[in-house]
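Asker: Give me a 3D structure for the following:
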Amino acid sequence: MTPYSATISNAMNTTAPTPEQDRILQQARAGDPQVIARLLNYKLNPEGINAKVTWSKSRLQIDLSAAEFPQPQRCTQIIERGLKKLQIPGLSQVEVIGNLSEQSQPLWRQTLSLASTALAIDLAAWLESGSSLQDAVVNLPAVSSRRSDITPLPHPEAQEQKYLNFQLGIENPALLPVESIQEVLYLAIAHVLPVPDMPDCVLGIYNWRGEMLWILDLNHLLGLGGLDLESLSTVTVIILKFSTHLLGVMVQTIDEITPYDPTLLQPPDGLFPPELEPYITGYLRETSSIVLDSEAIFHAPILQRR
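Answerer: Predicted structure coming up:
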């Protein structure tokens, strides 16, 4: 390991940086793209990946190049964790582009949102560890805007439930209860095997841990217009569970896990189109989000032909 690499290593891991390590971190937090690239490459180079960092207005662009990529999920996890540790002021979005060394066209693109809470960081930890989502969130600390030296007593009637925030279509925030989710995947579309004579909302099947997992476009199923798959090389898939059954639903993007009081949900009656209403358990006015019923998705009439 070169002296500079050793300094980078210590800067990324020590809790009390030396003056030289602190100088490197300050340069990165000031937005120096070369220093940011060196910090990221300390983690990415052992994976056979090299990062080049540039700024495009207020967005950070990270171009990755490799002879052979691991799953995009692995790359974006390393980058997201590194940038969250750096806490670069004003940086909220990062575009990551994966390039194979001998190809002129990008292999995949992924936009990361860094404007998240500690719950979102724990979600990233769950994705990397492979543990179940329920195990990852049941012991998470509550997020509070109160002073840290005040410990509020829990209200005996408060029964908050954790929800995964995600996006439907372009401007449709939605929620799913955490207990109905098994896992989140980032899939290359090429790995989904099309199946003939299926509804348009069904992409096909994917070999997930030795099991054939059905993948469908949730936007299309709910009548919100399907995603533009021709412009995507990878997709975000939420694996829903109901009883002993699993189903993969492709969505626009996922965000953080947030606790809400389910008693604040407004009944969906009359608020949404009749064809959409059966899939909604409630409407959260606080975030203008619909809460979806995973069981209703499993029993969608169009899917009963599977």
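Asker: rest of the way, CA atoms for contacts and neighbours
Answerer: Will do.
Asker: Okay, helices next: where are they in the protein?
Answerer: Here the chain has its helices, by DSSP state H, at 3-13, 19-29, 33-44, 72-86, 118-129, 133-137, 218-221, 294-298.
Asker: what's the fourth one packed up against?
Answerer: Yep, that's helix 72-86 we're talking about. helix 19-29, helix 33-44, strand 108-113, helix 118-129, strand 181-188 (3 or more Cα pairs under 8 Å, 6 or more residues apart in numbering; DSSP states H and E).
Asker: Likewise for the fifth one?
Answerer: For helix 118-129, the contact count by 3+ Cα pairs under 8 Å, 6+ apart identifies helix 72-86, helix 133-137, strand 253-260 as packing neighbours.
Asker: Tell me how far the residue nearest the centre of the chain lies from Gln34.
Answerer: Geometric centre of the chain, nearest residue: Ile254, 4.5 Å, by Cα atoms, centre = their mean. Distance, Ile254 to Gln34, by Cα to Cα, to the nearest Å: 29 Å.
Asker: Stretch 65-82: which residues count as buried?
Answerer: 65-66, 69, 72-73, 75-80, 82 (16 or more other Cα atoms under 10 Å).
Asker: can you put those in TSV and add distance to Asp269?
Answerer: Below are the buried residues of stretch 65-82 laid out as TSV (distance: Cα to Cα, whole Å):
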residue	distance to Asp269
Ser65	50
Ala66	52
Phe69	47
Pro72	40
Gln73	38
Cys75	43
Thr76	40
Gln77	40
Ile78	43
Ile79	43
Glu80	40
Gly82	45
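Asker: before we go on, could you also do this sequence so I can check it against the first one:
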Amino acid sequence: MGGTTPIATDLASTTVRLQRLLPQLFQPEEKTGDRYLKFEFSPQQSGLISLEYVHEALRVPTRLVTPIPNMPDSVVGFMNSRNQVFFVVDLAQMLQLPATTANRQYYPVVTVRQSAASQAQDVYLNQTDEDTSLLGLVVHAIQGVIRLNAEEIASPIEEFSEELTPYLKGCFVQDGQSVPVLDVQAIATAKTLAAPGYAVTS
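Answerer: From the prediction side, this is the model:
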């Protein structure tokens, strides 16, 4: 005895029929839309940044971020990456959410451009224009990249606090939770970061 049992044969036949009738169920779905970096402000709240603005994502030892005196509490300090010096900001604290930088040995840092990358630039190659300033955003954790279509992003009105809303482009609802989509340019030009020379290139 041996070979395929009748039950196994029936299951195999059913699978073949389903593949013929509904082939889309057996093909991986290719998500379209723009790419966004998903991260956590805190374990309870995620956020999104358009990948057009992302220069790189780093795990930075705290000792490599130099504190700056007489700056807002949200400014962690400055750091050097790929021969560029720029400010590093605790994003959650800046947006008046619980701070993420206390008692950590490493900072998850999302380095963003103040202007979006051109279509010819590859955001993964860490290329920036010479006149593009960078800003480091310390987050709780970096989660990965997702794709969203424009119609999936809703207005943030009444979804978030008045302090957070000016820094948002919209929100995306995922698993019943509203995930804010951040406006990088609004963050980079925030009054709390208005000290001269906060983003320096060299």
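Asker: Now the TM-score, please.
Answerer: Once the chains are laid over each other, their TM-score by TM-score structural alignment, normalised by the length of the second structure reads 0.71; 155 aligned residues with a Cα RMSD of 2.0 Å.
Asker: quick one on the thing from earlier: contacting residues for whatever residue of the second structure lines up with the residue nearest to the centre of the first structure?
Answerer: Using TM-score structural alignment, the equivalent of Ile254 of the first structure in the second structure is Ile142. By Cα atoms under 8 Å, 6 or more residues apart in numbering, the residues touching Ile142 of the second structure are 37-40, 108.
Asker: Please apply the same query to Leu123 of the first structure.
Answerer: 133, 136-137, 256-257.
Asker: Just the closest of those residues to Arg29 of the first structure, please.
Answerer: Comparing these against Arg29 of the first structure with Cα to Cα places Glu256 closest, at 23.6 Å.
Asker: Can you report how many residues lie near the closest one?
Answerer: By other Cα atoms under 10 Å, the residues close to Glu256 of the first structure number 19.
Asker: Would you enumerate the residues in contact with the residue nearest to it when sequence neighbours are not counted?
Answerer: Distance criterion Cα to Cα, 6 or more residues apart in numbering; nearest residue to Glu256 of the first structure, sequence neighbours excluded, is Ala120 at 4.5 Å. The neighbourhood of Ala120 of the first structure, defined by Cα under 8 Å, 6+ apart, consists of 255-257.
Asker: ok, now Leu168 of the second structure?
Answerer: With contact taken as Cα under 8 Å, 6+ apart, Leu168 of the second structure is in contact with 156, 180-183.
Asker: what sits against Ile153 of the second structure?
Answerer: Neighbour list for Ile153 of the second structure: 170-172 [criterion: Cα under 8 Å, 6+ apart].
Asker: is it possible to export these to a markdown table including distance to Leu58 of the second structure?
Answerer: Formatted as a markdown table, the contacts of Ile153 of the second structure follow (distance: Cα to Cα, whole Å):
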| residue | distance to Leu58 of the second structure |
| --- | --- |
| Gly170 | 25 |
| Cys171 | 25 |
| Phe172 | 25 |
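Asker: out of those residues, who has the most neighbours?
Answerer: Cys171 (22 neighbours).
Asker: Return the distance of that one relative to Leu91 of the second structure.
Answerer: Cys171 of the second structure is 17 Å from Leu91 of the second structure, by Cα to Cα.
Asker: What of Pro108 of the second structure?
Answerer: 11 Å.
Asker: what is in contact with these two at once?
Answerer: Common contact partners of Pro108 of the second structure and Leu91 (Cα under 8 Å, 6+ apart): 138-139.
Asker: still on that earlier bit, just the helices and strands packed on helix 72-86 of the first structure: most buried one?
Answerer: Per residue and on average, the most neighbours among these fall to helix 33-44, with a mean of 20 (mean count of other Cα atoms under 10 Å).
Asker: what does that one correspond to over in the second structure?
Answerer: Using TM-score structural alignment, helix 33-44 of the first structure lines up with nothing in the second structure.
Asker: chain center to that helix: distance?
Answerer: 22 Å (Cα atoms, centre = their mean, to the nearest Å).
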